[in-house]
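**Student:** attaching a predicted model along with its sequence, questions to come.
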Amino acid sequence: MKAEAARLGFATVGFAPAEDDALRAARLHDWIAAGHHGSMQWMEDRADVRQGPQSMWPEARSVIALGMSYAPEVDPLALEGEAEKARISVYAQGRDYHDVVKKALKALA
């Protein structure tokens, strides 16, 4: 699985037990209560199933965590100080990371 994940562009792969954890659940609650979720109301609305893997999928036994860089090919600071040149925000450069990561996840599945 690690070799295939690397072939698909994932830089890291990890595995962990899919156990809910009271401390993580409390931290999520505190984070939401502090308003750190901003305008992502769905996080507050679905916090009960986001407390841990088994809250969402009771039958889950393991978690597979994957990491993928979607950094732009060009250094975003290269134009720093050049006021006469327009800059495009990093998040808007390249393909939407949702699409890139989703495609790789589907191929790995």
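**Tutor:** Yep, that arrived. Residues are numbered from 1 along each chain as shown.
**Student:** from here on, just use CA atoms for contacts and neighbour counts.
**Tutor:** OK.
**Student:** could you check how far the closest residue to W31 other than its chain neighbours is from A22?
**Tutor:** Spatial nearest neighbour of W31, excluding adjacent residues (Cα to Cα, 6 or more residues apart in numbering): H37 at 7.4 Å. H37 sits 20 Å away from A22, taking Cα to Cα, to the nearest Å as the criterion.
**Student:** what about versus this one:
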Amino acid sequence: MVNSAVASLEERLKAEAARLGFAACGFAPAADDPVRAQRLETWLGEGHHGTMEWMETRLHHRRGPQSLWPEAQSVIALGMSYAPAADPRALEAHPDRARISVYAQGGDYHDVVKRNLKA
């Protein structure tokens, strides 16, 4: 059972995340997960990361949060909608028209998310 102080803190963090524009906020233990680390290593070994070489060269940092921050106890996971104003599926009925990928219609998501995280 989660004690009331932790529950209260989680609710305040969720409210602040929503205020900053995040659509989702959750919490998880920061402990490394050897099963997931092995799954990532296998995925990388099979070349599924394509040209994202940094994923392989930084594998030791990607095993889990405590690989980077040994003192970490919990992780706050945030989600932000990146949906465009117009429905991207509306053009499916018009194969003669060009379509721009959803991720290319807005600002660079790295910048958008960082800006909200730093607010």
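**Tutor:** Right, received. Where do you want to start? None of the values given here were measured: they were computed from a predicted structure.
**Student:** who has more neighbours out of H37 and A22 of structure 1?
**Tutor:** The neighbour count for H37 of structure 1 versus A22, taken as other Cα atoms under 10 Å, is higher for H37 (14 against 11).
**Student:** tell me the spacing between the counterpart of that one in structure 2 and V35 of structure 2.
**Tutor:** Alignment note (TM-score structural alignment): H37 of structure 1 maps to H49 of structure 2. In this view, H49 of structure 2 and V35 of structure 2 are 19 Å apart by Cα to Cα.
**Student:** what segments of structure 1 are strands?
**Tutor:** Assigned by DSSP state E, structure 1 shows strands spanning 12-17, 62-67.
**Student:** make JSON lines out of those and add distance to V49 of structure 1.
**Tutor:** JSON lines is the format used below for the strands of structure 1 (distance: least, Cα to Cα, whole Å):
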{"stretch": "strand 12-17", "distance to V49 of structure 1": "17"}
{"stretch": "strand 62-67", "distance to V49 of structure 1": "15"}
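**Student:** go ahead and flag the most central residue of structure 1.
**Tutor:** Central residue of structure 1 (Cα atoms, centre = their mean): G67, 8.0 Å from the mean position.
**Student:** hmm, A6 and that one touching each other?
**Tutor:** No. Contact criterion Cα atoms under 8 Å: G67 of structure 1 and A6 do not qualify, at 9.8 Å.
**Student:** what do the two both touch?
**Tutor:** Common contacts of G67 of structure 1 and A6 (Cα atoms under 8 Å, 6 or more residues apart in numbering): T12.
**Student:** quick one: map I100 of structure 2 onto structure 1.
**Tutor:** Alignment note (TM-score structural alignment): I100 of structure 2 maps to I88 of structure 1.
**Student:** who's in contact with that match?
**Tutor:** I88 of structure 1 neighbours (Cα under 8 Å, 6+ apart): none.
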